Structures are given as C-alpha cells and as structure tokens.
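# My questions concern the predicted model and sequence given below.
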Amino acid sequence: MKTQAALRPYDVVLIGGGIMSATLAMLFKHLEPTWTIAVYERLPEVGQEASAAWNNSGTGHAGLCEPNYSVENADGTLDFTRAVEINEQFQLTRQLWASLVEAGILGKPGTFVNPVPHLTLVHGQRDVDFLRRRHETMSAHPLFANMRFSDDPKVIGEWAPLLTDGRESAEPIAATRDITGSDVDFGELTGQLFHHLRWQDVEIHRNCEVRGLRRNNDGTWQLRVDWRTDNDRLTRKVDARFVFAGAGGWALKILQKAGVAEAHGYGLLPISGRFLRCDNPEVVERHDAKVYGKAPAGAPPMSMPHLDTRIVDGKRAVLFGPYPGINPRFLKKGSLFDAATSVRRDNVAPLSAMLGDNTELIKLLLSQVTMTRKKKLAALREFAPGIRPEDWTMVSAGQRAQIVKPDAERGGVLEFGTEVVAAHDGSIAAVLGASPGASVAPAVLLQVLDQCFPRYSRLWEPRLRELMPTLGQSLSNDARLARQTMARTAETLGLAGREVD
C-alpha cells in the first residue's frame, strides 16, 4: 500500500455519492462557484446505495398519503402539523428541480420524476371514520386541497382497480386520493446531478473509502482515504475546510471517527427491507398509484405497507412492502460488523434503553424475518385481493438506519425521520436517519448551511431564492402563493396540477 501526502485543502469534501451529497454540491456550486469540492464514494458508481431506484420506494414524500404524519388527538381532532411541514419542504424540492430543469442542468423530467397519485387505504369502520375526519381536516388546507375521499368500493376501484378486484369481504373500506403525488427515481436524479457537477470542476472519486479523520492545527480536517484501483491500493491524505457526510448509516461512523462531541450518545438501529415486485404488464397497467396503509402497532414508519407504482428507465412495475427485518449492516454493501463497531461507551446506555422500550418492535422485526411467503402474500392480498402469486417476486431493498438519541428521562429514544448533526464550529456535519430523507433533501441541506455557515446566510439567501423562489415564505399561510407555486412546478416537471371538481 502506498501513501500520498495531503494536497492543498479543498473548501468542501463530501463523503458518500448519494442524493444528499449531490444536492449539497449543487447548492455550493450555485452559491460559491469558485470553491473547490471533492466527493468520495466507496462504490464503483454514485447513487448505488439508498438512492438507487430499487433500494427505496420512490415516493415523493409530501404528506399526502402517509397516515403516520397525522395524529388523532384524544378529543377526536387531528394534528397534521408534520404532514404540513413535509409538504412545505417537498415544495422546495420541486422548486429546486424545476429551476434545474429550466437551466438545462437536469434532463427531461420524466427521466427522474413522474406523476403518480397518492392514496391512503384503510379497513374497518373505525379507520374509515378516522380517514373521513382526516380528509375533512386536511382538504381544507391549501397544500392538501386536491385530496379526495371515498368509502364507495366502486369509486375506489376506478382510482386503483387492484384494490377492489376480487374483494368479497363486507368489511368497510375507504380511501383518499391526491393526483399531485409523484414517483421519483432518486438514483437517476443523483446521476444527472453528478454528471453536471463533473463539468463544473467538482472532483468525483469512486472506489474511495474515508477510513479516518483528524483535526489539523489550523482547524481544517485531514481525511485518510483508501483509494482502490484495478492493480493497486493507496492511501491518500486529503485536507478540507468543511466536511459533509451524506453516507447513510455510515454518516454516524464518520462523526465517531472525527470525535465530534455533538454525536456523543447517538446510535443507530439498522433495518433491512424487502418488497414483492410485479412486472406483469397485465397487472402493472391496472395500477397507477402509490397506496399507503397503516403500519402495525409499534412498527417504524418505514414499515407502513404500501402498493406502489414504480417508473424506472421508462418501464413500469408494482412493488408491495416493505417487509422489514434486522440486519447489522448500515449500508446494503456494508459490513456485518457495522452495528457492533458503532457501539461506543457514550451510546451504550441510550441503545440499551431504546431496546428495552421497544421490545414489541424488535419482536415485529424478528417475525418479519421468519415470515413465510404465504404470509407475505396474505399481507399483499389485504391491498390487492385478486393477485396471482406467480406474478410476484421477492426483491431486496436498501438498508435504513433509524436514529437512537440520548434522552434525559428515558435514557435513549428511537427517532424516525431525518436529522442534521453538526460540530459546534460548523466544520463538519452529517445527515442521519431515513424517510422522508431524499424527498426533502434541499430543506435538510438548508439546515446544514444555516448551522455551519451562519455568516454567509444573508449573502446566500438571494441566490438560494433564484433556485427556490418561496424560500422563507409560508405556503400554508398564503393559499394563492401555494396554488401558483404548485402550478408552476407541476408544469415544468410534467406533474399533475389542480384537480377540477
């Protein structure tokens, strides 16, 4: 193994070649075109882990169909604050994509995003009543004005025929539908962003793994990078003024290697996922929707069952799942020792407390691992009763790592969502967690910019508004602005606009 000394410091080094790093590099190049940027990816190609098309469900999360983003209070009222927050964030995502399409940076929108209605499906009178109240509350909000409700099986069958084909049960069902939903190929999107960035002098190094980090005397970071070639392997030392880890579950390991105090106490619960996939054209042509149901009690949000239209490389397929399980890897192509080596003295107690508080979740994950194909098909039939088993094949999805945080009262808690963890001086940051992750990447990365570059905020804000015009404004409080913004991005991205009654 050969070792090469560090060259002059890069302004920015991004660890991981997924959608987070691609989006942040694009923002930096727009804000500071002269800054030097390097990206280091472990795999031979970028966008091959969680961002890859078949490693996720491709849902453009906007709070339209996910039941866990709305909570029913004891008095029967509905709190959908989280759904509003995610929708506002996804509107920024749509604005960024639209701006990049208009600038010729991204290709035809249909290559990475397509209109697919988002539905919520429930069974039983109690959940039917809940969904009706949810629709009445949410559809009055400007961001959810396109949401429609029905408890008529005939109407639901018109929306998504697979949901009612062969359904003989007298059990009540209901659904909501929003035509403004979308399916996203985040792998293709990542590839297009990096393709443009290469032409903007962003260095993109593949087959490179960051093995260590340490602080230099001048406050910069030195990264030790293992560089693999066909015939050799060398170690290169790279200096950076700012480091960002957008490496999925490995992001925590990066913070730990760097000794970032703000990451003390954090741990991760790795969760694998599998889907049933159908490519039979006769079935696929009868389903144009992403249909979400309610997750089992105690299950993480990523395990909410959903029946999804997917559009990848111009071809349509249908996925059902996920079937979550326990896998010690933090990445699909990670190490069996990922979880074990992430356990440190500072996070043992939070991890232990979390496991003690979530025994039902652990039992659920273990039961999913041992679930037979017959039982998995039975879960699918709750959504699509008329399916034929021979049309469906089990496929593996990507790895997810749910956040475990220290908590003063409970010792440690399991968090769902996406979170920014940054050093106090803003010299290094990472994104931890899972869904809605990729869908709200611009909003998450704006948090990174705010936390790590506060002295640039006033200077950068006008330039960011060039990409995301409503930045700093609330669409929730301005129905006209919400309609105009969604209509503009829908037209540019080829998505469905406002539904006419």
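Great, that's in hand. Numbering: from 1, shown residues only.
# Could you use CA atoms for every contact and neighbour count after this?
Will do.
# what's the longest helix in the protein?
Ranked by residue count and defined by DSSP state H, the top helix of the chain is helix 81-102.
# Which secondary structure elements does that one sit against?
Counting contacts by 3 or more Cα pairs under 8 Å, 6 or more residues apart in numbering; DSSP states H and E, helix 81-102 packs against helix 441-452, helix 457-467, helix 479-493.
# looking at these, which is buried most?
Ranked by mean neighbour count, the helices and strands packed on helix 81-102 are led by helix 441-452 with a mean of 19 (mean count of other Cα atoms under 10 Å).
# residues in contact with stretch 63-77?
Residues outside stretch 63-77 that contact it (Cα atoms under 8 Å, 6 or more residues apart in numbering): 78-84, 86-87, 118-120, 134, 144, 147, 176-178, 181, 291-294, 301.
# List the buried residues of the longest helix of the chain.
By neighbour count on 16 or more other Cα atoms under 10 Å, the buried set for helix 81-102 is 83-84, 86-101.
# And the helices in this structure?
Here the chain has its helices, by DSSP H, at 19-31, 81-102, 125-138, 153-159, 186-198, 250-258, 281-284, 338-342, 348-357, 359-369, 373-381, 441-452, 457-467, 479-493.
# how far off helix 81-102 does the third one point, in degrees?
This means helix 125-138. Put simply, helix 125-138 runs at 60 degrees to helix 81-102, going by axes from the mean of the first three to the mean of the last three Cα atoms, to 10 degrees.
# do the first one as well
Relative orientation of helix 19-31 and helix 81-102, computed by the same axes, to 10 degrees: 60 degrees.
# another structure for you, compare them:
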Amino acid sequence: MNVIVIGAGIMGTTFATLAKELAPELDITILERLDSPGAGNSWSFNNAGTGHEANCELNYTPVDGEVISVEKALKIHAQFNVAKQFWAYLVRKGAIKEPTSFINQTRHCTLVSEPSIEELKLRFKEMSAHHFFEHMRFSEEFDEIKSWIPYTMDGRPHHEKMAATVVETGTDVNFGSLTEQMAEYATKQLGVKVEYGVHVKRVHRNPAGSWLVETQTRGAAVQHRADILFVGAGGGAFPILKKSHLPFARRFTGFPVGGRFLQAEITEEQARQYRAKTYGKA
C-alpha cells in the first residue's frame, strides 16, 4: 500500500515513523517543501517548545464566571504523555542516541497581575486536585516567584500584586532536533523515502478512494499517486484541504496568530539560573 505524507515536520515525520513501525510493508514517501526535515514550524525558534503539556497555558482552562473547565488541559496532558512514551521507545531502540538532545526538564510557570489573580488561584485549585498536576505550586509572594523566574521579576516593584504557578517537572522540547533524528532513523532504518523541494499544489481523491497529488518539484510539474494521504503541512494544510474540495474539509478552520521570538545574549551561568518557560495572559 502506497502512502504519501505531506510535510516533513514533527507531525508528518512522526506519522511516517509510527506507521512504518506498525506496518513495515507500507511504502511511505514524505513530500517536503523545504530542504531539510523539521525546518518550518517544528524548528526550535518557531515554536515555544513546551510540548503543550497544559502546565502553564491559560487558554486550555477557560473560565466562565466562577467556574473553570480543566477537561481540555487533562486531555492534552494525557496526549503529551503518550508522545513521550513513543519517544522513550525510540530511545530504547537506539533510534535516538541521546534524549537530552531534544528533551530536558524545565520549569513551567504562569504569571499574572492583579486582575487575573483569582482566576489563576481557581485554576490552581482545580488542576492540582488531579494527579497530573498534583505537584503544581501557587504563590503570591514576590520573593518566591522571583526564585522561580528571576529575570522576569527583575525591575518590578515589590508592592506590585502578582501571582504565579510553577510545575518543576515541565519539559523543553526541541522539536526540530527530534524531527531531524526521527527522519534519519525512518529513512535509513525503516525505508521511508523523503523528497525535498516539493511544493504540493493540490490533491484530488478519485471515486475509488485513491489520491492524486499534484506538485511542483524543482520547477517541474510532477504527479504522485497514493492509497493513503496524510497532510501534516502545518499552516500549509489549510490551502491544500481547501483546494481538495472534499466535504469534510469544510469542518476545519483556523485563526491567524502573530508573534515574535526575541533572543538575548546571555552567559552560561545566566542560562543555568533561568531554566523556565513563563506564560502570561493574552
């Protein structure tokens, strides 16, 4: 059975690796627009690297008055734990030589100011009651918060009302490094094929259920045929689905997100002092 995967980022590479592990007879080809795996949204400076564990992301726990919903946070955290199990399997197999090359323990914090302190307190109460988050801590004490995230608190007046939660067992995931190593294993050991410099223009599904994938490859028009199609193209998945004219594609939507990662020159000692990812309220 022939499988086409669009995108050699963390999603496409994970799917290809997992599928080939479970069904070695599959013929899997990944089509990637860029020149290397994990070079788009999966690269370390193109995402926050939290793994979306829900330790610190307030948008996973919506509040309605005095009621907070933690169901989404629990589901996302459980999914991340499954991902970690798969990565551990790859490490045990020797597919990834050194786990610290892509995953490291890092403090996850949420920091809010006075208008949102009660909301964070409620979030802490509900989440810490579940064993996923039983080690979460909450504080309104300036010095304690500063001990968690020193540079974030530098320059703030002591009288400013702030609150924070911390989970010491959070992770920093370099999805770019993980994708590179997984792609190397998938191609060299599992027989997955990757074609770079391939821009997918549109996809069609014929009445028999197979797929025709139209691409622009190094300036030439090339067609691929597949029994199974997996679209893991990040933001590029939306125009591909839109052009497919498939009824189920109408159920998908998205919204634009703007952001900027700022980089500062720091010493190794400063980096050791500040191993934390801190989220605020948007």
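Yep, it's here. The model shown is predicted, which means the values in this text are computed figures rather than measured ones.
# Superposing both, give me the TM-score.
Overlay of the two chains. TM-score (TM-score structural alignment, normalised by the length of structure 2): 0.92; 280 aligned residues with a Cα RMSD of 1.8 Å.
# of all the helices and strands packed on helix 81-102 of structure 1, which lies closest to A353 of structure 1?
A353 of structure 1 sits nearest to helix 441-452 of all those, at 27.9 Å, using Cα to Cα.
# The closest one aligns to what range in structure 2?
Across structure 2, nothing matches helix 441-452 of structure 1 (TM-score structural alignment).
# one step back: where in structure 2 does the longest helix of structure 1 align, residue-wise?
On structure 2, the counterpart of helix 81-102 of structure 1 by TM-score structural alignment is residues 71-92.
# And stretch 309-326 of structure 1, by the same measure?
By TM-score structural alignment, stretch 309-326 of structure 1 lines up with nothing in structure 2.
# which residues are in contact with that stretch?
Taking Cα under 8 Å, 6+ apart as the rule, stretch 309-326 of structure 1 contacts 53, 57-58, 111-112, 114, 116, 183-185, 270-280, 284, 287-290, 302-308, 365-366, 368-369, 380.
# Would you list the buried entries among those?
The buried subset of the contacts of stretch 309-326 of structure 1 - by 16+ other Cα under 10 Å - is 53, 57-58, 111-112, 114, 116, 183-185, 270-279, 284, 287-290, 302-308, 365, 368-369, 380.
# quick one: which of these sit in strands?
114, 183-184, 270-278, 290, 306-308 (DSSP state E).
# ok, S147 of structure 2 - how many residues close by?
12 (other Cα atoms under 10 Å).
# any idea what it aligns with in structure 1?
Aligned partner of S147 of structure 2 by TM-score structural alignment: E158.
# measure its match to D279 of structure 1 for me?
21 Å (Cα to Cα, to the nearest Å).
# can you tell me how far the spatially most central residue of structure 2 sits from N174 of structure 2?
By Cα atoms, centre = their mean, the mean C-alpha position of structure 2 lies nearest to G51, the distance being 5.0 Å. Relative to N174 of structure 2, G51 of structure 2 is positioned 9 Å away (Cα to Cα).
# Next: E195 of structure 2.
23 Å.
# do E53 of structure 2 as well
Using Cα to Cα, one gets 14 Å for the distance from E53 of structure 2 to N174 of structure 2.
# mind listing what the alignment partner in structure 2 of H196 of structure 1 touches?
By TM-score structural alignment, H196 of structure 1 lines up with Y185 in structure 2. Contact partners of Y185 of structure 2, counting by Cα under 8 Å, 6+ apart, are 95-96.
# Once you drop chain neighbours, what's closest to N146 of structure 1?
Counting by Cα to Cα, 6 or more residues apart in numbering, D178 is the residue found nearest to N146 of structure 1 once chain neighbours are left out, at 5.6 Å.
# thinking the one you found is in contact with H118, fair?
Yes. Applying Cα atoms under 8 Å as the test, D178 of structure 1 and H118 come out as touching, 5.3 Å apart.
# neighbour count winner among the two?
H118 (29 against 24).
# show me what contacts the more buried one?
64-65, 177-182, 289-292 are the contacts of H118 of structure 1 under Cα under 8 Å, 6+ apart.
# switch to 10 Å and redo it
Going by Cα atoms under 10 Å, 6 or more residues apart in numbering, H118 of structure 1 touches 59-66, 147, 176-183, 288-292, 308-309.
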